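Q: here is my input, please return the structure:
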Amino acid sequence: MTNACECGSGRTHRECHGHYFNHLDLLSPAVQEISSILGNSDFNAAIAVSHKREYGYGRLPESWVKDDVRHVRVNNITYKSAYWRTFNDFLFSFLQISFGRDWWQAERSKPLTNRHPVVQQFTQYEEAEKASSRGSSGLFSIEPSGPMAALMALAYDLYLCAHNEKIPKPLLERLKSAQHYEGALYEAHVIGIFARAGFEIAFEDETDKRQSHCEFTATNKGTGRKFSVEAKAVTSRSARAGASAEPPRLRGKLYDALLKQADHPRMIFIEINRAISPKESIPEWAPHFVEQVRQAEIDMMVGDTPAAPAYLYVTNRPLLVGGAKAKVGYEVGSAGFKIVDFPPERLRGIINMQRARMLHIEAYQVFQAMQQLSSVPNYFSEHPIASFLRSVHSEKRAKGFRHPLDAFDFLFRTYHGTDKNLLIEWMSDYVPPWELNGLNQLQLAELYCAGMAETMFADLHRTAR
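A: Down below sits the predicted model:
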């Protein structure tokens, strides 16, 4: 028998606020400061939090050293080498293993310009390594170009895919095709997002030609809700990619994604491959994104039917634009296509944002993972102290709350269990009693913390100015 959540949503506690608490480190990193956890002498909890912030909510890397040989377990297969000093060393080897040693060697034997893009990128990395010098630790320090970063990102995404589920054969075949490589590169990236966000991934049967399919089905481990996921990418060869003066065309990609058969609520990802301007506080593509989505909500039809609603995510990861001189960058955006309260920031007031977040907790969780888990770690998981120290350093650099919901989470963690009568007493001077008496304890706690958060967040930003 399952327990209903006290907020009255009709969902179980595990599906609702219980799930919310289980994922606070991803949803709101400001809530559980590692220094505060250490203040309670809970070193193991501090290590667990630091691991989540670096690796997310999928399976942690499993690695150990025996007789000076590094062992790494990927799902149920163990790989080993005496030459893997960093996690990146292993990832490069795993990339070659995934593509197949014979295929890799065959590509290496070709003239450089005829090689597959991923092998060209690896060659670029080797040349950069030769041109660099070793530091005191004996390791190379290289500033990666865009293509080199694409290579490392692909290696990590394939590892995440294999470690949490499996690498589907059709994905590998598309990756090996120079023509389909960039689209498959993006699909692997989206799979990596869901693996790190704590979703189970089930790939569609692409041999079934009776109907079209989305890329995969993602199941949230906390709520059990399933989503049909589709990924579309504007390639670097497009006339609208890079530094093009033409605005990005998102509508066509959205339409193509909506054509696919979906058995569950849709999550659609679109890569736009635009040059990143370091001078712009708001990405130049953002207004076009909003304008095109809002217009499509009004008039987009799929066949004879109005287009279905979807959670829409846009990424800008132009790693292959500009060749070897491409700059590394990552921008993200989200929108609710025919979903009026996603993202929660579309609503006014923290209490409304919180209620919208709980209604769309899985979609919010995905977007937070995109924002916070975009880098590739370079450490094996049995280095807990290093992971811990990096998290502490990151906390010292952070000032205040980044988002109004961070302030809410900080307060709600303390007051979510406060006695109902006490909450009513605290709010009675600000809210009419007849409005409070109809709320249960958890709803009262949300209302109280939202009001406090409004004041706290406003005061912090006035002080910052």
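
Q: for the rest of this, base every contact and every neighbour count on C-alpha atoms.
A: Will do.

Q: how about the helices in the stretch 101-250 of the chain?
A: Using DSSP state H, counting those that start in this stretch, the helices assigned to the stretch 101-250 of the chain run over residues 101-108, 117-131, 146-164, 169-176, 181-197.

Q: flag every buried residue along the first one.
A: Think helix 101-108. W104, E107, R108 (16 or more other C-alpha atoms under 10 Å).

Q: what distance do you get for S81 to A458?
A: 54 Å (C-alpha to C-alpha, to the nearest Å).

Q: more neighbours: those two, which one.
A: Using other C-alpha atoms under 10 Å as the criterion, S81 and A458 rank with S81 on top: 15 against 12.

Q: check contacts around that one.
A: By C-alpha atoms under 8 Å, 6 or more residues apart in numbering, S81 lies in contact with V69, R70, H71.

Q: and this one, so I can compare the two:
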Amino acid sequence: MLQQTLPKGPDGIYSAEMTGAVRAYLGLAYDLFLSAHNAELPELLLTRLRNAQTFEGAVYEARVIGSLARAGFHIELEDETDSNRSHCELAATHKDTGRKFSVEAKTVTSLSSRSGASAEPPRIRNQLYKALCKQADHERMIFIELNRAGTGAPGEMPDWMQHIDAEIEQAEKDFTIEGRPAPPAYVMVTNLGAIHALDGTVFTDVGLACGFKIPDFASRTPARSILELVDARDKHLELHWLRKALNRQQTVPSTFDDRLPDEPKDSSLPRLLIGSAYLIPLADGREVPAVLTDAVVLEPERRAYGTYRYADGTHVICANDLSDAEMAAYKRSPETFFGIVKDVTREISEPLDAFDFFWESHADTPREKLIEFTSNWPDAAALHRLDQRRLAQVYCSRFAEHMWSRHARENPDLSNPYGTGKT
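A: Next up, the predicted model:
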């Protein structure tokens, strides 16, 4: 056995960078845990995982089940032994909304000439067609894994995204099923990088969410403002939660309490903890205590943006620069950085992330308070005729526009300021 000397921390724990093999192993274990916790651990799935011929497809099906579970879906496996009709692999019902989907998962296997380090462009046409041919009792949701190596560095948009989007657009025009136009479907195209870097420590998972004959979903949303994006997302809310779950599933949680993995017991590392009070400067130079109600880290800016509530109920947004130690702690455990278990993305990567930051704090703000907060806005009279929910959406979207415009200025490589759909 090859042994390697690893650094030992002050707490006696050895640590090392995670390799692709370890990530794939832990990821599968976590997906199976999520499956068992959500509904059941299917014996047929375990059988397929033990078979080298069906292993690749089974691993991806486990990833799909884990993603759906994290997004709040209840999962029911279809009886694929029923030969009287074709079946999708599972049915997924969202626990909050009750909306139900028939789910099919397809993967390009390692036997394909387009897998791995192939020089050929990726294609999903065949997998998409096979999935659409399955009989479905509910709205369709299709997952397709590309199984490609070398698709770019973390944070970069791989060149295959535009190719896949164009392929789907062409399929919308071409596909017929039994002589009739193919049905609409939500399509999640993924590429899981760890399996192609088993001995490496640099890999990334990338995905594209798009609609097959659903023109206002994800990558195709023709929005000109954050508020228009919000309106489009509300029509497909369960899929938005799924996209966020796919993002979060790139890492397996390392801790579930409020202590950061890098933080020793006697640490003097300054902490921003949700629910704690801090002195916030006013315009006249005085400092007044305010409670941190929510916060988000923008990694490119190395800042934490926090929403603070004064004693009179008003809110203010403040930014804090983060030290190297704080950034390292955040990257290790973004879910617990602010002292609570909090579903977060690692950065604000699209306009809706900025909106959600403010929405978490103001979704339930009483209408009277929102009227008070917006009383000096130029269009206050028109806004004050709106109901609570719409007024809160407008209020949050305008703060989000300000945050996103600053983010876009500092990241000029953002080609589509209102683009969405990448996971």
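
Q: would you write a ChimeraX line that selects the buried entries of the contacts of S81 of the first structure?
A: Of these, the buried ones can be selected in ChimeraX as follows, counting by 16+ other C-alpha under 10 Å:
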select :70,71
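
Q: tabulate the contacts of S81 of the first structure in JSON lines, adding columns for secondary structure and distance to G252 of the first structure.
A: Formatted as JSON lines, those follow (DSSP: H, G, I helix; E, B strand; the rest coil; distance: C-alpha to C-alpha, whole Å):
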{"residue": "V69", "secondary structure": "strand", "distance to G252 of the first structure": "50"}
{"residue": "R70", "secondary structure": "strand", "distance to G252 of the first structure": "47"}
{"residue": "H71", "secondary structure": "strand", "distance to G252 of the first structure": "46"}
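
Q: for the contacts of S81 of the first structure, which one is nearest F216 of the first structure?
A: Nearest to F216 of the first structure among the contacts of S81 of the first structure, counting by C-alpha to C-alpha, is H71 at 30.4 Å.

Q: list the contacts for the closest one?
A: Contacts were defined as C-alpha under 8 Å, 6+ apart; by that measure H71 of the first structure touches S63, W64, V65, T78, Y79, K80, S81.

Q: in TSV, list those along with secondary structure.
A: Output for the contacts of H71 of the first structure, formatted as TSV (DSSP: H, G, I helix; E, B strand; the rest coil):
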residue	secondary structure
S63	strand
W64	strand
V65	strand
T78	strand
Y79	strand
K80	strand
S81	strand
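
Q: skip the chain neighbours and tell me the closest residue to the aligned partner of D159 of the second structure in the first structure.
A: For D159 of the second structure, the aligned position in the first structure is occupied by E284, per TM-score structural alignment. Leaving aside its sequence neighbours, E284 of the first structure sits nearest to S277 (C-alpha to C-alpha, 6 or more residues apart in numbering; 8.0 Å).

Q: can you report how many residues lie near the one you found?
A: 12.

Q: doesn't it lie inside a helix?
A: No - counting by three-state DSSP, S277 of the first structure is located in no helix; its state is coil.

Q: nearest to H17 of the first structure, out of the helices of the stretch 101-250 of the first structure?
A: Of the helices of the stretch 101-250 of the first structure, nearest to H17 of the first structure by C-alpha to C-alpha is helix 181-197, at 17.4 Å.

Q: pull up the aligned stretch in the second structure for that closest one.
A: Against the second structure, helix 181-197 of the first structure falls on residues 55-71 (TM-score structural alignment).

Q: now do the buried residues in that stretch.
A: 55-71.

Q: report the angle between the axes of the one helix or strand F90 of the first structure maps to and helix 146-164?
A: Assigned by DSSP states H and E, F90 of the first structure falls within helix 87-99. Angle between the axes of helix 87-99 of the first structure and helix 146-164 is 80 degrees (criterion: axes from the mean of the first three to the mean of the last three C-alpha atoms, to 10 degrees).

Q: which residues does M148 of the first structure contact?
A: Q121, F122, Q124, Y125.

Q: to which residue of the second structure is it aligned?
A: Counting by TM-score structural alignment, M148 of the first structure lines up with V22 in the second structure.

Q: how near is that match to L383 of the second structure?
A: 53 Å.

Q: report the longest helix in the first structure, please.
A: helix 441-464 (DSSP state H).

Q: mean per-residue distance, it to the second structure?
A: Superposed on the second structure, helix 441-464 of the first structure shows a mean distance to its aligned partners of 3.4 Å (mean C-alpha distance after the TM-score superposition for the first structure).

Q: packing partners for that helix?
A: helix 350-359, helix 404-415, helix 420-427 (3 or more C-alpha pairs under 8 Å, 6 or more residues apart in numbering; DSSP states H and E).

Q: quick one: V332 of the first structure is in a strand?
A: Yes - the assignment for V332 of the first structure is a strand, going by three-state DSSP.

Q: contact partners for it?
A: With C-alpha under 8 Å, 6+ apart, V332 of the first structure has these contacts: Y313, V314, T315, N316, M370, Q371.

Q: next one: T107 of the second structure
A: E56, G57, Y60, Q127, I144, E145, L146, N147.

Q: counterpart of it over in the first structure?
A: So, by TM-score structural alignment, T107 of the second structure is matched to A233.

Q: and the gap between its match and A275 of the first structure?
A: From A233 of the first structure to A275 of the first structure the distance is 15 Å (C-alpha to C-alpha).

Q: check A458 of the first structure too.
A: A458 of the first structure is 34 Å from A275 of the first structure, by C-alpha to C-alpha.
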